[in-house]
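In: okay, here's the prediction I keep looking at, along with the sequence it came from:
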Amino acid sequence: MKLPSQSRWAPALLVALGTTGACDSSEDDLVRALGDPVLDAFELRLRGQDAARYEKVLLGMGQVEVTSFGEPVRFEPSPNARAMDLSDTNHAHLLGRFFLPRYVKQVDITVRLDDVGAFKEDSLAGLVNAQAGTIQFSTTRGALEQRSRVVIHLHLKDSLFEFRGGKTLLPSTSIAH
């Protein structure tokens, strides 16, 4: 008679040992034992609006922070977000993806743009001072689940102001899910 190898018994033994104290374990212990909880991915995008007077508005993403009740949420930036032409109002540029555990119901998002961008309108071209280009908002899981993304609409007509031969960006935005 051939005996089963120990490797076949190991999983059953681990399950049996793990369940002996199940009544005393908390949900945190279960999460630690199983590893990361199930994560849902959501896209974060940026789209230029009201750009009729501009041939080009080039901005780059500096940094994105996604948090839930002060705790960081995993965010993976898109390499293409370093150079975006927001005068193309038919395209919402992918800033990146963030990953929420199922129990997270609300997130706070902060997007900081690069300090300097560029613009071209008619025969005038120059730099955009985007140091004040920080966009902050909160959203809920329910809103995110509608389309698995959130889109920041940057209203260029109301966001770019003449300043010392260039433009200064003071973001005027709306959020769409």
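Out: That came through fine.
In: contacts, neighbours, all on C-alpha from now
Out: Fine.
In: where along the chain do the helices fall?
Out: Using DSSP state H, the helices of the chain run over 6-19, 27-34, 141-145, 156-159.
In: can you name the residues in contact with the first one?
Out: Defining contact as C-alpha atoms under 8 Å, 6 or more residues apart in numbering, one finds that nothing outside helix 6-19 touches it.
In: presented hereafter is structure B, for comparison with structure A:
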Amino acid sequence: MKLPSQARWMRAASLLVMLGAASCDTSEDDLRRALGDPVLDAFEIRMRGQDAAPYEKLLLGMGQVDVTFYGEPIRFDPSPDARAMDLALTDHAHLLGRFFLPRHVKHVDITVRLDDVGAFKEAGAAGLINAQAGTIQFTATRSALEQRSHVVIHLHLKDSLFDGTGGKTLLPSTYIAY
């Protein structure tokens, strides 16, 4: 059966689209393998305030996060929302960002540095937080990360904030949950 020219054109176009779509499914993986780039798994780093009862607001920002494997950097994409986290909202774990692990990496070292200055508000008082010592370091294993695809840093505010000259000083007391 001979098709009219327009029908042949439509059939050829749809065939090309189907072939193109089928080839897209594997081309990215094939390209990664050809270039030697391993398959990457994404994991999140989050921070949550604990024991914040006296605080109406407690604002801290993420300064820098380093994720490394034997000193070599692992790609980390920071969340723009992590620049101003209200840790008095203890029912929310703020997203610091995501990092991407090659399949062969079994553990990573994570360092979270907070901004040097934060702010707080409690009943009848408000002030600044000196957070220069606000660095948190820990090692995370792939098996622990794979449980929920994230790690949550719980910052115990009652045990981390101390009265200081003109405000409070942060010396982080944390525990890590997966």
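Out: Alright, I've got the coordinates. Being a predicted model, the structure only gives us computed values, none of them experimental.
In: now the TM-score, please.
Out: Here the TM-score for the pair of chains, by TM-score structural alignment, normalised by the length of the first structure, is 0.81; 148 aligned residues with a C-alpha RMSD of 1.4 Å.
In: just say which of the helices of the first structure is most tucked in.
Out: Comparing the helices of the first structure by mean neighbour count (mean count of other C-alpha atoms under 10 Å), helix 156-159 ranks first with a mean of 18.
In: now do it: which elements does it pack against?
Out: Under the contact criterion of 3 or more C-alpha pairs under 8 Å, 6 or more residues apart in numbering; DSSP states H and E, helix 156-159 of the first structure touches strand 39-49.
In: what's the average distance of the strand it packs on to the second structure?
Out: With mean C-alpha distance after the TM-score superposition for the first structure, strand 39-49 of the first structure departs from the second structure by a mean of 0.2 Å once superposed.
In: can I assume D30 of the second structure sits in a helix?
Out: Yes - assessed with DSSP: H, G, I helix; E, B strand; the rest coil, D30 of the second structure lies in a helix.
In: ok, it - how many residues close by?
Out: 12 (other C-alpha atoms under 10 Å).
In: the residue nearest the centre of the second structure - nearest residue in space that isn't next to it in sequence?
Out: A centroid search over the second structure (C-alpha atoms, centre = their mean) returns G97, at 2.2 Å, as the residue closest to the centre. In space, and not counting its chain neighbours, G97 of the second structure is closest to P78: 4.1 Å by C-alpha to C-alpha, 6 or more residues apart in numbering.
In: also L60 of the second structure?
Out: Distances taken as C-alpha to C-alpha, 6+ apart place G118 nearest to L60 of the second structure, at 4.7 Å, with adjacent residues excluded.
In: so the one you found sits right up against L59, yeah?
Out: Yes - contact criterion C-alpha atoms under 8 Å: G118 of the second structure and L59 qualify, at 5.5 Å.
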